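**Student:** Below are the sequence and a predicted model; questions follow.
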Amino acid sequence: MGFTNYTEAKSEEEELVSEEWKQMILSLPKERGWRTSHLYEYQGFWCQIAKIQAIANFQKHFQSFYSDVVLASIPKSGTTWLKALAFAVTNRDRFSVTSDSHPLLTSNPHDLVPFFEYKLYANNQTPCFSNFFSFDQRRLFGTHIPYPSLADSIKTSNCRIVYICRNPFDCFVSTWHFLGPLTSLSLEEAFEMFCQGIIGYGPFWEHMLGYWKESLERPEKGLFLMYEELKEDPLFHLKRLAKFLKCPFSLEEERSGVVEKIKKLCSFQNLKELEVNKKGKSIMSFENEKLFRKGEVGDWVNCLSPQMVERLSKVIDEKLGGSSLKFNVLPSNMDK
């Protein structure tokens, strides 16, 4: 079954690309892909063939507003959760978090906060934003695109960027479970590619460092959230998120439990059990139910061998050791 899905994915990707783009892309450095035949090195990161065309269109056409919010991540780092949290926080004046008709109860977070590269600019289209989220005062977007390759209007405007970062061990394991049924790679082959940086939108260390450095240099523009810290103390970081997005919780909201209610509404278990998240495809090629597996911290201990742990630990130390970016959860701090 894995090989069949792998072949179907390859055909689907190639059909979405114009002949002109195919010729340009085929001249790029390439490596074996995870769920498609190849990943191509574009602007310093690895990407599937169809996404390159979408990213180029996005870079050329997207115009950012000062009130825009861009939610960024490398895949399988808490993207769906961040979208739900940001949507609930920024729209709480329009949609009560206790309402039975709240959009998060009837729509997948990826439909409410669309990806630039998977949705808005996919299939060689250029979206019209004249009626974009007419119910929303802020435009919320999602992306896996590395910081240097964002549209210039995003980098130069006063719009806000929120990045969620997950420790590489769990990031790899979550990616493997997500793409495993769609790939012909073995676990060991996929792991080695990950350690070499050959993963969609990777190398992972370059992706993380790009947004990390921006958050340090321009903290008023970039907020860097750690997945593990958000899991450990969601209420504290929800308040950070709201303040950063210029819609802080009032004392009355805190007293009445609004922050706690948003936490509950957007919790992994609640989102996973919603009927809307058990069917359909809000992201091209991926069923919604596959977006919710465990959402745990430290699940890598159930998947990686001691040799793998040592290998990835060395990569992290080499690539991130010289930066101030640190993870609270590393192998030496966890029970083996």
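**Tutor:** Looks like it arrived, so ask away. Residues are numbered from 1 along each chain as shown.

**Student:** Every contact and neighbour count from this point should use C-alpha atoms.
**Tutor:** Fine.

**Student:** For the helix or strand where residue 24 lies, name the packing helices and strands.
**Tutor:** Element membership of residue 24, judged by DSSP states H and E, is helix 19-25. Helix 19-25 sits against helix 49-61, with contacts defined as 3 or more Cα pairs under 8 Å, 6 or more residues apart in numbering; DSSP states H and E.

**Student:** Show me what the helix it packs on packs onto, helices and strands only.
**Tutor:** Under the contact criterion of 3+ Cα pairs under 8 Å, 6+ apart, helix 49-61 touches helix 2-15, helix 19-25, strand 38-42.

**Student:** Please compare the first structure with the one that follows:
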Amino acid sequence: METPHPQEPKYLKDDEVSQECMSLLSTLPSESGWLSKKLYKYQGFWHNARQLQGVISCQKYFQPQDTDILLVTTPKSGTTWLKAILFSLVNRTHFKPTKGDHPLLTNNPHTLVPFLELKLYIDGQTPDLSSFASPRLFSTHLPYVSLPKSIQDSKCKLVYLCRNPKDIFISLWAFTNKLRLQEMGTNSIEQVFEKFCEGVSLYGPFWDHMLSYWNESLKNPDKIYFLTYEEMKEQPNLHLRKLADFLGCPFSTKEVEEGMVDDMLDICSFDNMSNLKVNKEGKLPSGESNNAFFRNGKVGDWKNYLTMEMVERLEKICEEKLVGSGLKF
């Protein structure tokens, strides 16, 4: 691999992986990435090198507790928003959403709800998770086939959030361009659209990712709660209460009457979170600016960017790949 630029942030350093991971990479199909130099196909899905090390380490070492809650998303599906909502929901007895000391006011949601393979296991080590209070709250972008078997076999709960692929694509294109160094230039929308349609994107193909969790949620609705970003945006109050029921921490009549549900949605709202100092100026330990995770949070923004031909092509892919599944966008 090429010598990294001295100023490269951690998220671009694909050469800092173990020998075991290096050996695996040499056996995998690869394509040029949107942000990293290369993406590698592992268990049917695309990863960059550093991330793949986290995937393998997580598969080997993560031991779930039955009370764990895992937020699973395809990238750019509203992950940041739902992390904030889940954190606020499960911690509401300790942190009232109206209090000025709420952790969401001074921490990016990605800090409060860490990614298993992108934060906790990314260095190939076994992290110390003893400081996590129960219920432990984690997140992942892993496809179902790549989830540690320990998670699949446990009683822990999974919340799966996905989004209209047209909006995912635009958000992913804008996000990766924002994280590219100046000397790397930007990717044109046409360049990456072709890759997206071929399934070559982080954790892609998006259709296989969504379908695997959709099918599992139908088989095991007590374990996997399947939610779309569009549903959550349209009826946030209803779906937040459904989430609370699913996770075994339902809102009491008193909480509902006192406005707890709405207060929680207010503190987690795009307008509130995007205007907080921590999210305007802070950075994650891996180097991403917190403000990169807040673009506009709207449904249907793809209409401002995609040509009719692009729309037709993506809709045809969805129609073909999701046919007969019952999953629609």
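**Tutor:** Here it is on my side, so go on. Keep in mind the model is a prediction, meaning the values are calculated, not measured.

**Student:** re the thing from before, what's the most buried one of the helices and strands packed on helix 49-61 of structure 1?
**Tutor:** Among the helices and strands packed on helix 49-61 of structure 1, strand 38-42 has the highest mean neighbour count (mean count of other Cα atoms under 10 Å), at a mean of 21.

**Student:** circling back: I'd like the next helix or strand past the helix holding residue 24 of structure 1.
**Tutor:** strand 30-32.

**Student:** what about residue 66 of structure 2, which SS state?
**Tutor:** Using DSSP: H, G, I helix; E, B strand; the rest coil, the secondary structure recorded for residue 66 of structure 2 is coil.

**Student:** Map residue 195 of structure 1 onto structure 2.
**Tutor:** By TM-score structural alignment, residue 195 of structure 1 lines up with residue 197 in structure 2.

**Student:** any idea how far residue 62 of structure 2 is from that match?
**Tutor:** Separation of residue 197 of structure 2 from residue 62 of structure 2 (Cα to Cα, to the nearest Å): 32 Å.

**Student:** now the helices: where do they sit in the stretch 201-336 of structure 1?
**Tutor:** Ranges of helices within the stretch 201-336 of structure 1 are 204-217, 227-232, 234-244, 251-255, 258-265, 268-273, 306-320, based on DSSP state H, counting those that start in this stretch.

**Student:** give the contact list for the closest residue in space to residue 178 of structure 2 that isn't next to it in sequence.
**Tutor:** Distances taken as Cα to Cα, 6 or more residues apart in numbering place residue 292 nearest to residue 178 of structure 2, at 6.7 Å, with adjacent residues excluded. If a contact means Cα atoms under 8 Å, 6 or more residues apart in numbering, then residue 292 of structure 2 has 175, 178-179 as its contacts.

**Student:** Tell me which of the residues you listed you also see in structure 1.
**Tutor:** Conservation of the contacts of residue 292 of structure 2 in structure 1, assessed by both residues aligned by TM-score structural alignment, their matches' Cα atoms under 8 Å: retained contacts are residue 175.

**Student:** want to throw the contacts of residue 292 of structure 2 into a markdown table with secondary structure?
**Tutor:** Listed next are the contacts of residue 292 of structure 2 as a markdown table, based on three-state DSSP:
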| residue | secondary structure |
| --- | --- |
| 175 | helix |
| 178 | helix |
| 179 | helix |
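
**Student:** Of the contacts of residue 292 of structure 2, which is the nearest to residue 215 of structure 2?
**Tutor:** Looking at the contacts of residue 292 of structure 2 and their distance to residue 215 of structure 2, the nearest is residue 175, at 28.8 Å (Cα to Cα).

**Student:** now for the closest one: what does it line up with in structure 1?
**Tutor:** Looks like residue 175 of structure 2 aligns to residue 178 there (TM-score structural alignment).

**Student:** Make TSV out of the helices of the stretch 201-336 of structure 1 and add mean neighbour count and distance to residue 84 of structure 1.
**Tutor:** As requested, the helices of the stretch 201-336 of structure 1 are arranged in TSV below (neighbours: other Cα atoms under 10 Å; distance: least, Cα to Cα, whole Å):
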stretch	mean neighbour count	distance to residue 84 of structure 1
helix 204-217	19	20
helix 227-232	17	13
helix 234-244	17	11
helix 251-255	11	19
helix 258-265	19	9
helix 268-273	16	9
helix 306-320	15	29
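
**Student:** Relative to residue 86 of structure 1, which of the ones you listed is closest?
**Tutor:** Between the helices of the stretch 201-336 of structure 1, helix 234-244 lies closest to residue 86 of structure 1; by Cα to Cα that is 7.6 Å.

**Student:** average gap between the closest one and structure 2?
**Tutor:** Mean deviation of helix 234-244 of structure 1 relative to structure 2 after superposition (mean Cα distance after the TM-score superposition for structure 1): 0.4 Å.

**Student:** where in structure 2 is the aligned partner of that helix, by residue range?
**Tutor:** Going by TM-score structural alignment: helix 234-244 of structure 1 matches residues 236-246.

**Student:** Stretch 304-320 of structure 1 now?
**Tutor:** Aligned by TM-score structural alignment, stretch 304-320 of structure 1 falls on residues 306-322 of structure 2.

**Student:** Could you find the closest non-adjacent residue to the counterpart of residue 255 of structure 2 in structure 1?
**Tutor:** Residue 255 of structure 2 maps onto residue 253 in structure 1, with residues paired by TM-score structural alignment. Residue nearest to residue 253 of structure 1 in three dimensions, not counting chain neighbours: residue 259, with 7.3 Å by Cα to Cα, 6+ apart.

**Student:** Aligned to the residue nearest to residue 178 of structure 2, what sits in structure 1?
**Tutor:** Aligned partner of residue 292 of structure 2 by TM-score structural alignment: residue 290.

**Student:** That match and residue 80 of structure 1: what is the separation?
**Tutor:** Taking Cα to Cα, one finds residue 290 of structure 1 at 11 Å from residue 80 of structure 1.

**Student:** Likewise for residue 167 of structure 1?
**Tutor:** Per Cα to Cα, residue 167 of structure 1 is found 16 Å from residue 80 of structure 1.

**Student:** Then residue 128 of structure 1?
**Tutor:** Between residue 128 of structure 1 and residue 80 of structure 1 the distance, using Cα to Cα, works out to 24 Å.

**Student:** higher neighbour count, the two?
**Tutor:** Neighbours were counted for residue 128 of structure 1 and for residue 80 using other Cα atoms under 10 Å; residue 80 has more, 20 against 8.
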